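Chemist: Next comes the sequence, and after it the predicted model I'd like to discuss.
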Amino acid sequence: MSTKRKHDDDGGEEAVHESRQQQVYGNPKPAKKPRKTEPAVHKKQAHASSVNTIKKRIRDVSRRLERADSLPANVRVEDERALAAYEQELVAAEAEKVRQKMIKKYHMVRFFERQKATRQVKKLRKRLLESKTTEEVEALKTEMHTAEVDLNYTQYSPLSEPYISLYPPKTADTEEDGTAKPKPTMWFEVEKCMEEGTLQRLRNRVSSAPAPAPKVKMQKKPEKVKSKPEPEPMDTTGLNRRQRRAQRNQKGVFDKKTTKNKSMAFERNQVFGAQQGARRNEADDGAESDGGFFDE
């Protein structure tokens, strides 16, 4: 039976593979390769919701500079610098607000057109691999370049600017004379940026156009209420309560409580009550009686 080798008989570092040398105790570890970091093209701007806060700060600093005549020189210089910084922050915040609005507005159009351009690039790439003649290859390369520019246009068109569709509806795809509509101006700019390698800078470009003014809602004119003609006042002088009520019932003027019920039985009861009231009035106009049985 063979005996085990001692630790010293292993051969030392020569028995360890080159890829494992860094794991041997005492050997220095290789220095890590520095990561290639590209400088950030799009600087993070202030959030859109901070516009009102920045405006408030600008207003406070401006009022302090206008009202305080006896400010020390150093305090006045600090306020002026702060005012200039706040104004720059306000411009950046308003630009970010417009950018977020444009992204939300054209998100769906960009997505659908990017899917369509991607399918077209894959289809042309497959045809290019299957082509055999030189003329067909050259024609497919031209179409391939156009499709790649279309795809980059959907991805790297400036986010803070209005997006013009590459694939309009079939009715608006051609001019009046039947020719195809030309590509938008931004398409050629994307093609130029592809050659220069500055597509990311184009995507995050800040628009120089002024922010759109908010829409003013038109106030509706108040509707004219047609006034109902008031009923003519009735002459009720010399009449008792029953007579006045009977006169109102004859003219069709009722109280709010009585007008709610419009059934036939209710109207008959009203007529019957008016008749009974008239009879009682006639009886009251006769000779007075002491209530005796033999009164004539």
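Modeler: Looks like it arrived, so ask away.
Chemist: Please count neighbours and contacts with C-alpha atoms only from this point.
Modeler: OK.
Chemist: Who are the contact partners of the residue lying closest to residue 150 once chain neighbours are set aside?
Modeler: Leaving aside its sequence neighbours, residue 150 sits nearest to residue 117 (Cα to Cα, 6 or more residues apart in numbering; 6.3 Å). Residues near residue 117 by Cα atoms under 8 Å, 6 or more residues apart in numbering: 147-148, 150-151.
Chemist: show me where the chain has helices.
Modeler: Per DSSP state H, the chain carries helices over the ranges 51-67, 73-105, 107-130, 134-156, 185-196, 199-203, 241-251, 256-259, 264-284.
Chemist: which one of the ones you listed lies closest to residue 167?
Modeler: Residue 167 lies closest, by Cα to Cα, to one member of the helices of the chain: helix 107-130, at 7.2 Å.
Chemist: Number of residues surrounding residue 273?
Modeler: Neighbourhood size, residue 273 [other Cα atoms under 10 Å]: 15.
Chemist: Same check on residue 51?
Modeler: With other Cα under 10 Å as criterion, residue 51 counts 18.
Chemist: What's the separation between it and residue 100?
Modeler: 14 Å (Cα to Cα, to the nearest Å).
Chemist: can you check residue 83 too?
Modeler: 26 Å.
Chemist: Who has more neighbours out of the two?
Modeler: residue 83 (19 against 15).
Chemist: Comparison target, given below:
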Amino acid sequence: MSSTAIHPSRLSQIPRPKTKKPNRPKPPKPQPASTSLTRSQLRKKIRDLTRLLNPPSSATTKLPATTRIDHERALSAYKHELSLQQTSSKVQLLEKRYHKVRFFERRKATRALSRLNREFNALDNNNNNTSSADEESKKEKEGLIKKIHAAEVDLNYIMHYPPLEKYISLYRSGDSKDTNQKRVRIRQDIEKRMEEGTLDRGDALVEANAAEGFGGGVDVKNKKKNNGSNNNNNKKQGHDGNKNGKSISDKNEDEDEDEGSDGGFFEL
């Protein structure tokens, strides 16, 4: 017996080597959706997660319940992010395509509204200077109020047109019957939202219109109420209450002419 041999009585005291467990592949951890991903990257992640959640019938391994829930949440987030990017891309494309048409129509509608406001203020001042207004002037004033309201609807039609729809020109004639019906339907919807006061809610073009210097229309309903209280101030400060004696409508028209002369505005 050699000197290095272990006595049989001590074999039980020697620790046995641990047997290694076979390495099983772990399912990938779900990653949260990131806004920095491109559309191609989002589509790839959606494909990968869809295949992972719907394995073929021959697959032997199944995902744990908690892991499947995490993957389903990540898949839903990726789909939502992809939908937002596609919507934003479509809005930008349509804005770029109809930018010039909408600018010219918006300038035309703004000038028409300014002209009607000047006519209304001039007629109202003439009635205030006389002792009594005849029936003809009242009818003319009512007709101007209706025209002002229609001009406001036209301006808001251009400014708040549905951003995901192809723009239908407001002043173009000779369109098909379906196109004319769609124009009327959208215009009626804009008018309804004006009356409800929900015109600016969820409108993707509001900030862009405000940045270009185009505000909303004038409130015709409050025009009569405010007109009497502003008459005294108008006589002191000018036609529309401007201290320089120049009407606000004239200022808006001058601003439109300045914007129309800016060649850089049309660059796409």
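Modeler: Yep, it's here. Fair warning: this is a prediction, and the values are worked out from it, not measured in the lab.
Chemist: quick one on the thing from earlier: got the contacts of residue 117 of structure 1 as a markdown table, with neighbour count columns?
Modeler: A markdown table is the format used below for the contacts of residue 117 of structure 1 (neighbours: other Cα atoms under 10 Å):
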| residue | neighbour count |
| --- | --- |
| 147 | 20 |
| 148 | 16 |
| 150 | 25 |
| 151 | 23 |
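Chemist: Out of those residues, flag the one nearest to residue 185 of structure 1.
Modeler: residue 150 (12.5 Å).
Chemist: In contact with that closest one, which residues?
Modeler: Per Cα under 8 Å, 6+ apart, neighbours of residue 150 of structure 1: 117, 166, 187.
Chemist: aligned partner of it in structure 2?
Modeler: Under the alignment by TM-score structural alignment, residue 150 of structure 1 pairs with residue 154 in structure 2.
Chemist: Then residue 51 of structure 1?
Modeler: Under TM-score structural alignment, residue 51 of structure 1 pairs with residue 39 in structure 2.
Chemist: quick one: contacts for its match?
Modeler: Per Cα under 8 Å, 6+ apart, neighbours of residue 39 of structure 2: 82, 85.
Chemist: separation between it and residue 103 of structure 2?
Modeler: For residue 39 of structure 2, the distance to residue 103 of structure 2 - Cα to Cα - is 31 Å.
Chemist: ok, now residue 227 of structure 2?
Modeler: Distance, residue 227 of structure 2 to residue 103 of structure 2, using Cα to Cα: 31 Å.
Chemist: neighbour count winner among those two?
Modeler: Neighbour tally, residue 227 of structure 2 and residue 103, criterion other Cα under 10 Å: the higher count belongs to residue 103, 18 against 14.
Chemist: Need the counterpart of that one in structure 1.
Modeler: Looks like residue 103 of structure 2 aligns to residue 111 there (TM-score structural alignment).
Chemist: Its match: what's it in contact with?
Modeler: Counting by Cα under 8 Å, 6+ apart, residue 111 of structure 1 touches residue 154.
Chemist: Dump the contacts of residue 150 of structure 1 to CSV, plus distance to residue 137 of structure 1.
Modeler: As requested, the contacts of residue 150 of structure 1 are exported to CSV (distance: Cα to Cα, whole Å):
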residue, distance to residue 137 of structure 1
117, 20
166, 25
187, 24
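Chemist: and the residue nearest to residue 199 of structure 1 when sequence neighbours are not counted, how many residues sit next to it?
Modeler: Among residues not flanking residue 199 of structure 1 along the chain, residue 193 sits closest, at 5.4 Å (Cα to Cα, 6+ apart). As a burial measure, residue 193 of structure 1 scores 17 neighbours (other Cα under 10 Å).
Chemist: Go ahead and confirm residue 193 of structure 1 touches residue 187.
Modeler: No: if you go by Cα atoms under 8 Å, residue 193 of structure 1 and residue 187 don't touch, sitting 9.9 Å apart.
Chemist: Residue 122 of structure 2 corresponds to which position in structure 1?
Modeler: By TM-score structural alignment, residue 122 of structure 2 lines up with residue 130.
Chemist: How many residues are close by its match?
Modeler: Counted with other Cα under 10 Å, residue 130 of structure 1 comes out at 10.
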